[in-house]
Every structure is written in structure tokens, then in C-alpha cells.
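**Student:** Please find the sequence and the predicted model below.
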Amino acid sequence: MTEPRLTHLDAAGAARMVDVSGKDVQARTATASGTVLLAPAAVAALRSGNVPKGDALAVARIAGIQGAKRTPDLVPLCHPIAIHGVDVGLEVTDHGVSITATVRTADRTGVEMEALTCVMTAALGLIDMVKAVDPAAVVTDVRVEEKTGGKTGHWTRPREDPDR
């Protein structure tokens, strides 16, 4: 058996951007999720619409979309690709806000990094809006849930593994 090859390293072990020019353009999607854990006062402020800075959920949604679009500026070896659609779901729960992002493209490489960046920037936008109410907010469990397209085709996160 051979070790899996890290595609972002050249033969000498130096970082490189993978050449995707030979790949076929195809529809690709990625869905990621994450959670912002908040104090009860922040949850109450979100539910009542009384966040001092304004509509925190709207700001988080826009922040997530902007983050997806700017991913190659933030992740060093990520390809700049056309983003054809971004959906950001925000659900206020008893413990904070659950964030789900789905990013779509028709390109030569996937959008997993864009979906993850979307979730993280939505979380950061939300925290910025509620930090006066809850300076101890925590971002947790950011992960890819599903992807379609590319060489590996359709992938869905397996059920929870207690060792992960």
C-alpha cells in the first residue's frame, strides 16, 4: 500500500497550487454547518429582535455570503472559482444559533472551502453583532456535511463517531 499523496505539495515538499486546468467543468455543491453557542440573554435578544446593534441574523447571513465569495483571499491555496449560489440558514436555538451553508458552482474544483468559510464568517458576523450582550460566545463544530460533484462524486458525513 502506498501513502496517500498530498496534492498541495510538490515532489520536494514545497506548497503549490494544484493545476485543475485538465479537469472537466461540472456542477458541484458543498454544505457545511456550525454552531455559535450563546448565553441565554443573547438568545433572548435574538428572539425578541432587541440586539443593540440591529438585525444580527441579517448581518450574519450577508457576512457568510461575502465570506464564501472571498474564500481564495483567505485560504492560501484555494482556487478562485465562480460562485453560482449561496444559501445560508440560521436557526436560533435554546443554546445559540445553528448555521448551515450550501454553496454551488459549475467549475473544475469543489466548494468545500467556500462552504466552511461561509459558516465561519456568518458566525463571526453574528458574534460581532451580539458581543455587547454576550462577549463569551463560542463557535463550535464547523464541518462539511455533504458534497457533490468531482472525482469522488457524492459524499455525506457519516453518522457521529464518538472518537472524533
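**Tutor:** Great, that's in hand. Residues are numbered from 1 along each chain as shown.
**Student:** hey, let's count contacts and neighbours off CA atoms from now on
**Tutor:** OK.
**Student:** For residue 148, give me its contacts.
**Tutor:** Contacts for residue 148 were tallied using Cα atoms under 8 Å, 6 or more residues apart in numbering; they are 27-30, 154-155.
**Student:** what about it, distance to residue 114?
**Tutor:** To residue 114, residue 148 is 14 Å away according to Cα to Cα, to the nearest Å.
**Student:** hmm, back to that, keep only those of the contacts of residue 148 that are in strands.
**Tutor:** Secondary structure defined by DSSP state E assigns 27-30, 155 of those to strands.
**Student:** So among these, which ones count as buried?
**Tutor:** Neighbour counting by 16 or more other Cα atoms under 10 Å classes 27-30 among the ones in strands among the contacts of residue 148 as buried.
**Student:** Turn the residues you listed into CSV, including distance to residue 118.
**Tutor:** Below are these laid out as CSV (distance: Cα to Cα, whole Å):
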residue, distance to residue 118
27, 19
28, 16
29, 13
30, 11
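**Student:** one more structure, for comparison:
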Amino acid sequence: MSELSHVRADGTAHMVDVSAKPVTARSATAEAVVTTTADVVEQIFAGTAPKGDVLAVARVAGIMAAKKTPELVPLCHPLPISGVTVDFTRLPAGVHIRTRVKTTAVTGVEMEALTAASVAALTVYDMIKALDKAAEITITRVVTKTGGKSGDYHRAADEEGTAYEQG
């Protein structure tokens, strides 16, 4: 994939020219985990946290972040995002965040899915930090990606979810 390098021969960064690539349907799923206490998890999922509905605010933040990715990550291409989902699963000691981003474009949406998961996790953290100063964002990673020349990627079944299922 040397033709897709973000570094020119002289060592300077540049945005990769993707104009010759075909438009295809693409998607990416990412996840993040916020660990906290069982009491805080209860408040998050009951909607009784002092700062308000943590999950509703984090969902909107994640969606907004996916759309703003090229403004945050310098070499990302602006993409016509056709869909973003941000879902939450209750864990005994935290919140599992799963995002999915879709597009029909010439490059993938892994960065948008990661940005959505990251900002949703940051928002959860921000809304609970007064309740649990030891809360952590423990993982952020791509789970799947589809479309494009490099083909599909699916995190191995033995890797997917192990960090949060053990929580």
C-alpha cells in the first residue's frame, strides 16, 4: 500500500490522493469501554446521574464527532456519511460503547467510527467524573470494516469483546 502513504518522498505529510479509487459502500464498527463503579453504572443506565441523561448526551456527541472527524484528524478525507449509530451495553463495572458508521465513498470510515466511540467515551467520562474520579476509558479499537480494495476486516472472535466481557 505504498501508494497510499501519508508521507511524501521528502518526509513531509500530505493528504493521500484518492481520486482514482472507485466509490464503494463502506462501513466500520468501533468500540470503547468506560470502567467505573457499579453504583455509577446504575445511575448511568437509570438516567439519574447528576449531570443528566449520560447515554443520550454521549450518543449525540458520538454522532456529531463522526461527522467532524476530518476537522479533528488532519489527514482524514471529508466523507458523505450516510449513517451513524452509537449503542451502549451495561457492564457490571462500566459501559461498552459500540459505534457503526456507513458511507458510499472512495475511502473508508474507520477513523469516523473510532472518533465516534472515543468522543462518546469521553462524554460518558465527563458526565461521571464527579461521581468516580478513578473512571477510565480502557479500550478503543476497530471491530470491523467492510468495503474497499483491502477487503473486509473482522476482529478475531477470541479478541472481540474480551476486554469488556471480563469486567
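**Tutor:** Arrived safely, thanks for sending. None of the values given here were measured: they were computed from a predicted structure.
**Student:** returning to that earlier point: which one of the ones in strands among the contacts of residue 148 of the first structure sits closest to residue 122 of the first structure?
**Tutor:** Nearest to residue 122 of the first structure, judged by Cα to Cα, of these is residue 30 at 15.9 Å.
**Student:** Pull the most distant pair out of the buried ones among the ones in strands among the contacts of residue 148 of the first structure.
**Tutor:** Using Cα to Cα, these reach their maximum pairwise distance at 27 and 30, which is 10.6 Å.
**Student:** Look up how far residue 127 of the first structure lies from the residue most central in space within the first structure.
**Tutor:** For the first structure, the residue sitting closest to the mean C-alpha position, by Cα atoms, centre = their mean, is residue 116 at 2.0 Å. Going from residue 116 of the first structure to residue 127 of the first structure by Cα to Cα gives 17 Å.
**Student:** Could you pull out the strands in the first structure for me?
**Tutor:** Residue ranges of the strands in the first structure, as given by DSSP E, are 26-37, 85-93, 96-107, 138-148, 155-156.
**Student:** which residues in the second structure does the last one align to?
**Tutor:** Aligned using TM-score structural alignment, strand 155-156 of the first structure spans residues 153-154 in the second structure.
**Student:** where's the matching stretch relative to the chain centroid, distance-wise?
**Tutor:** Distance of stretch 153-154 of the second structure from the chain centroid (Cα atoms, centre = their mean, to the nearest Å) equals 15 Å.
**Student:** Can you find the partner of residue 90 of the first structure in the second structure?
**Tutor:** Using TM-score structural alignment, the equivalent of residue 90 of the first structure in the second structure is residue 88.
**Student:** check contacts around the residue nearest to its match when sequence neighbours are not counted.
**Tutor:** The shortest distance from residue 88 of the second structure to any non-neighbouring residue, by Cα to Cα, 6 or more residues apart in numbering, is to residue 97 (4.7 Å). Going by Cα under 8 Å, 6+ apart, residue 97 of the second structure touches 31-33, 86-89, 117, 120-121.
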